[in-house]
Structures are given as structure tokens and as C-alpha cells.
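Visitor: Need the 3D shape of this:
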Amino acid sequence: MRIIGGRWRNTRLQVPSLEGLRPTSDRVRETLFNWLMPRLPGARVLDLFAGSGALGLEAVSRGAASAQLVERDPALAAGLRGVVERLGAAGQVQVAAADALHWLQTAAPMQADIVFIDPPFAAGLWPQVFERLPRHLAADAWLYVEAPADAVPQVPAGWRLHREGGTRDVGYALYVRAAATLHDDLNATPSA
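Guide: Sure, this is the predicted structure:
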């Protein structure tokens, strides 16, 4: 596993053999980052279920301003901190050793421009993430979702599909949140 583009191109990332850890392939990442190019420069990135860190680190390598990586496995989180230190990126990349759902509920809101959601597939965590995510989003955020090819989750209302693709095993999609949607949400009358 390596970073495939940008200033840290060809930097190797350690990927231990852990159940549920399934790093996004080079081919899928190349496609995703081609789609993200208009939004990436200066973006604040949130990489939930960071694992190898490939998505968040790739984003900063290609021009994102910062990335928050959230990984619950202590060994993986420690490995990510080591990579960040080796890259001299401590000012741009933060690593939280935390459960993503707990982090979403307790961390200070960050107004992420791009969010990567690629949880362990067997856990089925997409609905819980979607429920807790809004307070961490910029009004015009982009959302990347990766899931089993035969079970891509439905995203909540307020997101527009930008692009989608798939492999034999994985389905992936990039969504755009319209600023108008946030405005409508803020002006909605609470239901009784």
C-alpha cells in the first residue's frame, strides 16, 4: 500500500493483517481523487475508520489543508501517528485513537469539506455515521462512501450523487451536499 499522488507520492503505508481492514485499492483511489480534484485544494478532510490512512493521507498529499484521521484500533492509530511524524505532517494531520461513532458524538465540530466513510463492511455502520455526521460538515461538503458492491447504503436526503463506480467486491460513490440544503435544514420548523 502506498500513496499514489502528490508530494508524498510512493510513500509506503504499513497495512497489518487485521479482520475487517480492507484498504481502498490504488485503482479506486486514483478514480476518487480525479473526481475530487476541484474540491481538494485547501480542503479540511475527515477520514473516519482510517485504517491504513490511505484516503486521508492521499488527500493531504494532493493539496488538502488538513486531515483528521479517526481509527479505533490502538496499534493502527499508533502506526498512523508514526507515518504522520515520518512525513513531517503533524501540523496538518491529526490522528484520534477513537471509535468513529463515539468521536462523531463527542469531538468538537470541525466543518469538514470532504468526508471519507469506509467502515468495516460487516459492522453495517453507515446509518449511525450518517445520523451523527451533520454537525461536522461544511455547508458544501463532499461525502465519499465505500460499501459492499451488493449493499451500497442509501445516503440521507440533502445529498446529490456526483459520481459512482465499483469493482467486483466494492461499490463506491461521491456525493455533494448543497449549501441550499443546509439553509433549508436550519430554517425548518421543528415537528411536534
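
Visitor: hey, let's count contacts and neighbours off CA atoms from now on
Guide: Noted.

Visitor: hey, where'd the strands end up in this protein?
Guide: 44-48, 66-71, 93-97, 112-117, 137-148, 159-166, 170-177 (DSSP state E).

Visitor: Put together a markdown table for these, with mean neighbour count and distance to W35 on each row.
Guide: Putting the strands of the chain into a markdown table (neighbours: other C-alpha atoms under 10 Å; distance: least, C-alpha to C-alpha, whole Å) gives the following:
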| stretch | mean neighbour count | distance to W35 |
| --- | --- | --- |
| strand 44-48 | 27 | 15 |
| strand 66-71 | 25 | 18 |
| strand 93-97 | 20 | 22 |
| strand 112-117 | 24 | 12 |
| strand 137-148 | 21 | 10 |
| strand 159-166 | 15 | 8 |
| strand 170-177 | 20 | 8 |
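
Visitor: Redo the ones you listed as a markdown table? Include distance to N10.
Guide: Formatted as a markdown table, these follow (distance: least, C-alpha to C-alpha, whole Å):
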| stretch | distance to N10 |
| --- | --- |
| strand 44-48 | 20 |
| strand 66-71 | 19 |
| strand 93-97 | 18 |
| strand 112-117 | 21 |
| strand 137-148 | 23 |
| strand 159-166 | 24 |
| strand 170-177 | 24 |
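
Visitor: wait, what's in contact with the residue nearest to the spatial centre of the chain?
Guide: In the chain, the centroid-proximal residue (C-alpha atoms, centre = their mean) is F116; its distance is 1.5 Å. Shown in contact with F116 (C-alpha atoms under 8 Å, 6 or more residues apart in numbering): V45, L46, D47, L48, L55, G56, L143, Y144, V145.

Visitor: Sequence B follows; please return its structure for comparison with A:
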Amino acid sequence: MRIIAGDFRGRRLTPVGKGDAGAHLRPTTDRVRESLFNMLAGGRFGEPFEDAQVLDLFAGTGALGLEALSRGAAHVTLVENGRVGAKLIRANIALLGCGDRARMLGADATRLPAAGTPCSLVFLDPPYGKDLGARALDAAHKGGWIAPGALIVWEENAPQPAPEGFVPLDTKRYGDTTVTLLEAR
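Guide: Next up is the predicted model:
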């Protein structure tokens, strides 16, 4: 895995090794990440990375949030409660030297503490088919993590309906991954 574009372009991230099947650690492939970020940067969504506060729920390795940071986000909070994922995120933050703009929060994404600053860009990549995405969005919304008008990028194995408080924008399929884009009301 590597950072695709921006300040950290081409930098390799910490190898996942055997990963953590029990925690459903399933990093987004470079190809899917590149397609996704090209779509987001294509103008339809304005400048989603520029000076953004980013929330990466079920962050895994942190690749999505760190890619956004590389492309101009001001800060990213990476939420991961898996032992292996948290270790990989800490290693990737150290590898990129971005500890002043990235925070690893060891928490259950469905039970978040109150936020200090609401985020304008949210990545949501829960374990597929476990019905955790909507619960995590609800927790983030209630905890003040999501700014009005925030762009939500939700990865799952199928299109996801917009929960209350969110408006559907688009759905894209990349192999066995479906990305549902939502906007916070």
C-alpha cells in the first residue's frame, strides 16, 4: 500500500502482513482508493480535501484518512479499536511524520466520545455485512463529529440507504466494493 497523490505521494505505508481477520481488517486497495479519490477531486464535490477536518471511522490502516491528509486536509482523526489496526495506524502516522495533523482514537466507532471539532469529510469503512455503518454514522452525528453539509464516503459490499439526517448523492461500484456518497443535512 502507498499514498497515491499529494504531499506524501508514492510513500509506502506499513505492510499489513497477515492483517487481522478476526477484526475484519480489509484495507482498501490502491486501485479502488485511487479511483475513489479521483472521483472526489473531480470537481463535483468542490474541494473536499482542502483544509478539511476528516474523520475516518473503522480506519484499519488509516490509508483513506492519510490519503486525504496528503491531498490537503488540515487534520484527520482515525478511529480504530482493533489492536493490529491501531498499531498500523500509529506506525503509518510516524512513517509519514504527520503526528501534528493526525490523531489515532482507539474507540468503538459505534460509541464515540464527543467531538472537539466537527468534520467536513467522513470515511466509513465498516466490516461488510455487519450493519455497523449506520450505527457508527448515528454515533458520529450525535457526538458532534459531522458538520452540516459534510461529505460521507461509505464503503460496503452493497449500496447503503441514507440514514435519517443524510441525503444520498451517488453510488459507485469497484469490484466487490460499493461506495455510497451521502451529504449531512
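
Visitor: TM-score of the superposition?
Guide: TM-score for the superposed chains, counting by TM-score structural alignment, normalised by the length of the second structure: 0.86, backed by 174 aligned residues with a C-alpha RMSD of 1.7 Å.

Visitor: hmm, back to that, name the nearest of the contacts of F116 of the first structure relative to F121 of the first structure.
Guide: V145 (11.3 Å; C-alpha to C-alpha).

Visitor: Looking at the alignment, what corresponds to that closest one in the second structure?
Guide: Under the alignment (TM-score structural alignment), V145 of the first structure pairs with W154 in the second structure.

Visitor: who's in contact with stretch 159-166 of the second structure?
Guide: For stretch 159-166 of the second structure, contacts defined as C-alpha under 8 Å, 6+ apart pick out A134, W154, P168, T171, T178, V179, T180, L182, E183, A184, R185.

Visitor: can you rerun that using 6 Å?
Guide: Contact with stretch 159-166 of the second structure is made by P168, T178, T180, E183, A184, R185, as judged by C-alpha atoms under 6 Å, 6 or more residues apart in numbering.

Visitor: so how far is that stretch off the chain centroid?
Guide: 17 Å (C-alpha atoms, centre = their mean, to the nearest Å).

Visitor: Give me the buried positions along it.
Guide: Buried positions in stretch 159-166 of the second structure, judged by neighbour count with 16 or more other C-alpha atoms under 10 Å: P159, Q160, A162, F166.

Visitor: Please list all residues in contact with the aligned residue in the first structure for A73 of the second structure.
Guide: Superposed on the first structure with TM-score structural alignment, A73 of the second structure falls opposite A64. Applying C-alpha under 6 Å, 6+ apart, we find A64 of the first structure in contact with L40, P41, G42, A43.

Visitor: all helices of the first structure, in order?
Guide: Applying DSSP state H to the first structure gives helices spanning 26-36, 54-61, 74-87, 100-106, 126-132, 179-187.

Visitor: closest to R7 of the first structure out of those?
Guide: With C-alpha to C-alpha as the measure, helix 54-61 is the member of the helices of the first structure nearest R7 of the first structure (5.2 Å).

Visitor: Next, the contact list for G17 of the second structure, please.
Guide: Contacts of G17 of the second structure (C-alpha under 6 Å, 6+ apart): none.

Visitor: sorry, back to before: thought the match of V145 of the first structure was touching L182?
Guide: No: applying C-alpha atoms under 6 Å, one finds W154 of the second structure not in contact with L182, separated by 7.9 Å.

Visitor: sorry, back to before: show me what the residue nearest to the centre of the first structure aligns to in the second structure.
Guide: For F116 of the first structure, the residue aligned by TM-score structural alignment is F123.

Visitor: For that match, give its distance to G65 of the second structure.
Guide: Relative to G65 of the second structure, F123 of the second structure is positioned 7 Å away (C-alpha to C-alpha, to the nearest Å).

Visitor: what do the two both touch?
Guide: Residues touching both F123 of the second structure and G65 (C-alpha under 6 Å, 6+ apart): D56.

Visitor: Show me what R22 of the first structure lines up with in the second structure.
Guide: In the second structure, the residue matched to R22 of the first structure (TM-score structural alignment) is R26.

Visitor: Not counting sequence-adjacent ones, nearest residue to the counterpart of L125 of the first structure in the second structure?
Guide: The alignment partner of L125 of the first structure in the second structure, by TM-score structural alignment, is L132. Of all residues not flanking L132 of the second structure in the chain, P126 sits nearest, at 6.2 Å (C-alpha to C-alpha, 6 or more residues apart in numbering).

Visitor: Likewise for L105 of the second structure?
Guide: V79 (4.8 Å).

Visitor: got it, and W145 of the second structure?
Guide: Among residues not flanking W145 of the second structure along the chain, P118 sits closest, at 4.4 Å (C-alpha to C-alpha, 6+ apart).

Visitor: Just want to check the distance between the one you found and L13 of the second structure.
Guide: Noted for P118 of the second structure: a distance of 27 Å to L13 of the second structure, by C-alpha to C-alpha.

Visitor: can you check V79 of the second structure too?
Guide: From V79 of the second structure over to L13 of the second structure (counting by C-alpha to C-alpha), the distance is 18 Å.
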